[in-house]
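Enquirer: return atomic coordinates for the entry below.
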Amino acid sequence: MRTVMASRSFPATFVGMLAPFLIWAAHFGVVYSINGMVCARKPEGALLFGLPLSMALVGIATLLAMGWVAILLVKALRGAGPAGHVGGADPRRFARWFVVAGSGAALVAILWVGTPALIVPACG
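Expert: As a prediction, this is how the structure comes out:
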């Protein structure tokens, strides 16, 4: 009898392995969308949590993206991961290694995108 995990398809496993990079890509798009909308609308003096609107929204997006990637990293380090259903140890080990390496790279990339947007004012 097959379990639900055993019936997981290759595309689902592959997307799970690419999840850190997909989160980074989404964060990249969100950060530049926020700054683009703020530049287009020019909400003078708009504050959120005592910060300029764009900085607050970018900060929230950055924290959410980093938190999500950190969860993936911890899960992969604990032995869970996208290839948990695979019978052989080598594919599982590779998938976990790929998620750990990808999570590390994604965390650096998220900081690389988020930090300038937090330091330099939008449209500045």
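Enquirer: C-alpha only now, for contacts and for neighbours.
Expert: Noted.
Enquirer: which of the helices or strands spans the residue nearest the centre of the chain?
Expert: By CA atoms, centre = their mean, the mean C-alpha position of the chain lies nearest to Ile23, the distance being 2.8 Å. If you go by DSSP states H and E, Ile23 is part of helix 10-41.
Enquirer: tell me what that helix is packed against?
Expert: helix 53-77, helix 89-119 (3 or more CA pairs under 8 Å, 6 or more residues apart in numbering; DSSP states H and E).
Enquirer: next up, for comparison:
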Amino acid sequence: MAAALYFVTNTLRMLSGVLIWGAHFGVVYIATALVCARGVQNLSWLGVGIVAWMVTIATVMAIAGILIILVPAWWNLHRHRPQSATPAFIDWMTVSFGGLALLAIVWVTFPVMLVPIC
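Expert: Next up is the predicted model:
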């Protein structure tokens, strides 16, 4: 049972950046679709549209979530020399997938901010 728990927790840790990006992708595009379907795309607060606010909040939360996972893995990878290859591989994959997820979040955010809604 301990081996299965170790496998699941490490797999989720390695893929956490991709999972957070997937949640961000879903929130951004579902929120945009709902705003368009309800016809409230012209709502604004402080001169900024409601979709831009939702995307900004979702993006900041997603980036913060990824950095919470990525920074300790980066620290472990470059500060501590692990005795075996497995912890180094797990940290390396966490940092790699987290970096790719950060790039994906930027690529998801740009079209929503630059292209007119609806």
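Enquirer: returning to what we had before: map the residue nearest to the centre of structure 1 across to structure 2 for me.
Expert: Under the alignment (TM-score structural alignment), Ile23 of structure 1 pairs with Ile20 of structure 2.
Enquirer: pretty sure its match is touching Ala62, no?
Expert: Yes. Taking CA atoms under 8 Å as the definition, Ile20 of structure 2 is a contact partner of Ala62 at 6.1 Å.
Enquirer: my guess is the residue nearest to the centre of structure 1 meets Leu63, correct?
Expert: No. Using CA under 8 Å, Ile23 of structure 1 is not in contact with Leu63; the gap is 11.8 Å.
Enquirer: so what's the aligned residue in structure 1 for Leu43 of structure 2 up against?
Expert: Aligning on TM-score structural alignment places Leu43 of structure 2 opposite Ala46 in structure 1. Ala46 of structure 1 makes contact with 52-53, according to CA atoms under 8 Å, 6 or more residues apart in numbering.
Enquirer: and if we set it to 10 Å?
Expert: Each residue near Ala46 of structure 1 by CA atoms under 10 Å, 6 or more residues apart in numbering is listed here: 38, 52-54.
Enquirer: ok, now Ser96 of structure 2?
Expert: 14-15, 17, 70, 73-74, 90, 102.
Enquirer: can you tell me what it aligns to in structure 1?
Expert: Ser96 of structure 2 maps onto Ala101 in structure 1, by TM-score structural alignment.
Enquirer: sorry, back to before: most widely separated two among the contacts of Ala46 of structure 1?
Expert: Val38 and Pro52 (10.1 Å; CA to CA).
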